[in-house]
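**Student:** Mind looking at a prediction? Sequence and model below.
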Amino acid sequence: MKERFLPLNIALLLPDHPLLEEDFYLKVGDRFVLLRKKDIPLTPERINRWKEVGVKSIYLRAEARNAYLLHLYNQMEETLRSNAQQEEKAKLIYGVSEFVTERIIEDLSEEVVRLAKDFVGECLKHLREQPDLLHLVIRNMSHDFLNQVHSNNVFFLATGLALFLGMEKSEVEKVSLGALFHDLGKTKLDPQILKKPGRLDPYEWTEVKRHPLWGKELLKSQAKGLPEEVVRMALEHHESKDGTGYPLRLFGEEIHPYSMMVKICDVFEALCGIRPYREALPPFKALLFMKEGMIHKFDRELFKAFVTFLGPEYYNKLLKK
């Protein structure tokens, strides 16, 4: 069986950690090129040199990489309460979240649902206690068309919006879980459709519009124990206020407010993210596009709150009279 390699953000490397006694690789095109043999010491100086020459991620065996990320997850409480720099804490919480999101996409099960719930509870506790962490995470989010990266980013954006709105802890948890699971239905979509660089043909577009229904089915059958609102967010995050969305063409207040929150974050992240069919937009241009070309699809008050949450530089330019 061919060995599988997965990426690990270089910011998460701990010098001389025993779980990292592995060969490291760089991905060049479709090939993996050896960067470091496992018997060469993983020193802070070596890691810094890689950073200086622009290395963002290294690749290692999937089994070893996942074991290391699980270790970071188990140590997250201790690290976030330590005297580590906030920038390092933000990178840790983002990396662990991406690991949880990958698990959801690759191996949906009751165990993974428990992992997601535990992570959300732990994450929210620290984001409430250290609100600057959230903005550091959002500022440093990676953008890719990989499903787990998109869902991970939507998770932090939706969680931040819910916290900004002052929602109760139990309700913030629902929004956060809904954001983590919102695009689960895409796992049943042909990957070639997701990666297509041009316009989708009618059949492909029909398939894309089915993914919210698939997400609902997967959550109902394989992820029991999640709040009903989480299922609704998976089903409704492409519905529009004016009734032109999919898959049910819901109108106005027929759409759950949490679904609308995830929709706004989903659209923003998609516009800012790398896609095979267009270039990414800077945040301000993405928000301007949403305001001028899509405002009829959103709840206006929630959109205004989202812009305000992102920062005064956006609010003052887009909304302040």
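**Tutor:** Cool, the structure landed. Quick caveat: nothing in here was measured; it's all calculated off a predicted structure.
**Student:** Please count neighbours and contacts with C-alpha atoms only from this point.
**Tutor:** OK.
**Student:** Okay, helices next: where are they in the stretch 151-300 of the chain?
**Tutor:** 169-181, 191-195, 202-208, 211-222, 228-236, 257-272, 283-294, 300-310 (DSSP state H, counting those that start in this stretch).
**Student:** Quick one, which of those gets closest to V137.
**Tutor:** With Cα to Cα, the closest approach to V137 among the helices of the stretch 151-300 of the chain belongs to helix 300-310: 12.1 Å.
**Student:** so how far is that closest one off the chain centroid?
**Tutor:** Counting by Cα atoms, centre = their mean, to the nearest Å, helix 300-310 is centred 19 Å from the centre of its parent chain.
**Student:** this is the other structure I want to compare:
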Amino acid sequence: MQVLVIDDAQINVTLLCRLLDKLEHCSSLSFLEPERALEWCESHIPDLVLVDYMMPSMNGIEFIRRFRAFPRCKDIPILMITANDEVALRYEALEVGANDFLIKPVDRIEFLARTKNMLTLRSHQRMLEDRAEWLNAEVLKATEEIRAREQETILRLSKAADSRDPETGAHIVRMANYSRLIAEQLGCSLEEQQMLLEAAPMHDIGKVGIPDHILLKPGKLTPEEFSIMKSHALLGFQILDGSASSTLQMGAQIALSHHEKYDGSGYPQGLIGTQIPLVARIVAVADVFDALTSERPYKPAWPIEQALDLLREGREKHFDPECVDAFLARLTDVMTIREKYQEDKDDLKRFGSY
């Protein structure tokens, strides 16, 4: 354990350090100038501080006040050494954070006893700190495991919906990563980006409730069939709504609103502009682009430039113009994602940010 000794008199410093040498597992570091000691404390944490009261440039009370201002030094034991035994001085020292006192001339037995007590106190503090750090690490580990299980469950549920649709598992991975990319470009926080990455695959989960003869129909849907198909947005919301999970709550928003259009011509609510949740506006761009550029049993894949032209033409009509611009600004990254997550390489374990 390291003891910091601050005294402007070299003879006093030498005496105190020699006494500290008698203690096991204890080393000392001395300063004749309190300012230098404070500089050292900016990047180091002592286990005990011995500070003289009467020093020319800064007295012991002022040193303690500044020392206690360091966030990591608020609980470090401090012994103040003084030739002044006035009660008022002791009160002032206690108020700024001193833990105990030694009166000059220092008695060797008393010094060792008080120092041992302070180091024992510090030893217990360190044990508690180590325990708290270990518990925090365990909580973080458990939380990450829960998040990983939740993410896998979400992706498997999303793939269950897609398994009844001509779309593929690779599609939901790509569009989720496109969505995160748009969110990053728009300045969303890292937490929001990660949550969107995990929630976006649930956009079409309501398709589990659509009959096969409609969902898998190769030709154009009748108005009645299309009306039933559109109900998947509300079905998805009803499946996910009310969850305690923030990710599922975002998924519910996306499922309900990703078919809304910026000009109000979408479904199911006919929302306009920023009435549509931002995450749904983001997913709309990512989902349409990937659907257009992917081959399906009922259509060939569109050329990239043709799909991009559709996004440009759809600004302020189908799509939020800011989301389109964010997507276009990251085309190099979009192509990286598109290449990484191909249909024949789809793998649940590889789901995540590119």
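**Tutor:** Sure thing, it's come through. Note that the coordinates shown come from a computational prediction; the quantities given were computed from them, not determined experimentally.
**Student:** what's the closest of the helices of the stretch 151-300 of structure 1 to I138 of structure 1?
**Tutor:** Nearest to I138 of structure 1 among the helices of the stretch 151-300 of structure 1 is helix 300-310 (9.1 Å), distances taken as Cα to Cα.
**Student:** circling back to that earlier point, same list (the helices of the stretch 151-300 of structure 1) but as TSV, adding distance to D107 of structure 1.
**Tutor:** Supplementary listing: the helices of the stretch 151-300 of structure 1 in TSV, determined by distance: least, Cα to Cα, whole Å:
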stretch	distance to D107 of structure 1
helix 169-181	12
helix 191-195	17
helix 202-208	21
helix 211-222	10
helix 228-236	17
helix 257-272	23
helix 283-294	32
helix 300-310	32
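**Student:** so can I have TSV of those helices showing distance to H126 of structure 1 and mean neighbour count?
**Tutor:** Formatted as TSV, the helices of the stretch 151-300 of structure 1 follow (distance: least, Cα to Cα, whole Å; neighbours: other Cα atoms under 10 Å):
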stretch	distance to H126 of structure 1	mean neighbour count
helix 169-181	13	24
helix 191-195	34	13
helix 202-208	36	13
helix 211-222	27	19
helix 228-236	22	24
helix 257-272	21	23
helix 283-294	26	16
helix 300-310	18	17
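**Student:** closest to I47 of structure 1 out of the ones you listed?
**Tutor:** Across the helices of the stretch 151-300 of structure 1, closest to I47 of structure 1 is helix 257-272 (Cα to Cα), at 29.1 Å.
**Student:** Average offset of the closest one relative to structure 2?
**Tutor:** Helix 257-272 of structure 1, aligned to structure 2 and superposed, deviates on average by 0.7 Å (mean Cα distance after the TM-score superposition for structure 1).
**Student:** How many neighbouring residues does the spatially closest residue to P201 of structure 2 that is not a sequence neighbour have?
**Tutor:** The shortest distance from P201 of structure 2 to any non-neighbouring residue, by Cα to Cα, 6 or more residues apart in numbering, is to I172 (5.1 Å). By the criterion of other Cα atoms under 10 Å, I172 of structure 2 has 27 neighbours.
**Student:** With R49 of structure 1 instead?
**Tutor:** 11.
**Student:** And the strands in structure 2?
**Tutor:** For structure 2, the strands defined by DSSP state E cover 2-6, 27-31, 48-52, 78-82, 100-103.
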